[in-house]
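Engineer: next come a sequence and a model predicted from it.
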Amino acid sequence: MTTRKHAPVTAADVRSAALSLPDTAEKLAWGQPTFRVAGKIFASLGDDDTAMGVKCPKEDRAELIATEPEKFFLKEGHDDHYAWMRVRLAALEDAGELAAILTDAWRQVAPRRLLAAHPELELPEGG
């Protein structure tokens, strides 16, 4: 049985996936591209384009990091106080996983009116 290698997720993929979400804009902040909905940041690209930061509830971070430490991590001293975590792009399975992570982060900051206008982006029942 052969294992099929996936194409690595790139910073261009992050930009494309983030900007495909409704009412999303890119804005440079702290020298890095950030992606915002209604003026609120839900994702950013790191300095070297090997990782992205995403909005993530603090209570979910420990489990994600423990389950997949090669994929999820915190920038110590910076992310500790924020509902935010980092994702290594090379560890992502494919563009579908990237889209799912970005959509989840987008949902956390999107205004209710926008969520209501895009029910296709809601969490599945029980999710």
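Structural biologist: Looks like it came in fine.
Engineer: please count neighbours and contacts with C-alpha atoms only from this point.
Structural biologist: Fine.
Engineer: thought Lys75 was touching Arg86?
Structural biologist: Yes - with contact defined as CA atoms under 8 Å, Lys75 and Arg86 form a contacting pair (7.2 Å).
Engineer: who's more crowded, those two?
Structural biologist: Each of Lys75 and Arg86 has its neighbours counted (other CA atoms under 10 Å); Arg86 has more, 23 against 11.
Engineer: got another one to weigh against that:
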Amino acid sequence: MAVVDDMRALGAGLERSSPVYVRGRLKFRVGQMVYVAFSLDECVMGFAFPKEERAALVAGDPRTFQMPSESDLRFNWVHADLAALDPTEARELVVDAWRMVVPAKVARAYDLSHPTGPH
């Protein structure tokens, strides 16, 4: 089971990433682009994810993943039930979401310094 604290240190440690609180909700962003956000009760993690791949992700594991609200369908976004994710999978989702909002050279540098994946 993943928890917000697992993601807090990871998100704060990614290059160009910064934590912010918006109406009491923890979000991580690069510049003004939010790539991960948590629900107020910290049970749901919303994260950047390619629009063209999210239907398959949700269909493959609907207990864990859900489509965003109708108003957010235009964004590259999906939701996950943190209790259904293991911490390793959650960290991978956060790093993949971060990769979507940073320049490719920043993502490549991260990959070179973390050859076995996010810790």
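Structural biologist: Everything's here; your move. Computed from a predicted model, the values in this text were never measured in an experiment.
Engineer: any idea what the TM-score comes out to?
Structural biologist: TM-score for the superposed pair, counting by TM-score structural alignment, normalised by the length of the second structure: 0.83. Supporting figures: 114 aligned residues with a CA RMSD of 1.9 Å.
Engineer: ok, longest helix in the first structure?
Structural biologist: Across the first structure, the helix with the greatest residue count (assigned by DSSP state H) is helix 95-109.
Engineer: in the second structure, what range does it match?
Structural biologist: Mapped onto the second structure using TM-score structural alignment, helix 95-109 of the first structure covers residues 87-101.
Engineer: identify the residues contacting the matching stretch?
Structural biologist: In this structure, residues lying in contact with stretch 87-101 of the second structure by CA atoms under 8 Å, 6 or more residues apart in numbering are 1-3, 6-7, 10-11, 17, 30, 33, 35-36, 47-49, 82, 107, 117-119.
Engineer: got a ChimeraX select line for the buried ones in these?
Structural biologist: The buried residues among those can be selected in ChimeraX (16 or more other CA atoms under 10 Å) with this line:
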select :2,3,7,11,17,30,35,36,47,48,49,82,107,118
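Engineer: among the contacts of stretch 87-101 of the second structure, name the ones in helices.
Structural biologist: By the criterion of DSSP H, membership of these in helices covers 6-7, 10-11, 107.
Engineer: so can I have CSV of those residues showing distance to Ala56 of the second structure?
Structural biologist: Output for these, formatted as CSV (distance: CA to CA, whole Å):
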residue, distance to Ala56 of the second structure
Asp6, 26
Met7, 24
Leu10, 26
Gly11, 26
Ala107, 24
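Engineer: buried sites along the match of helix 95-109 of the first structure?
Structural biologist: Judged by neighbour count using 16+ other CA under 10 Å, the buried positions of stretch 87-101 of the second structure are 87, 90-91, 93-101.
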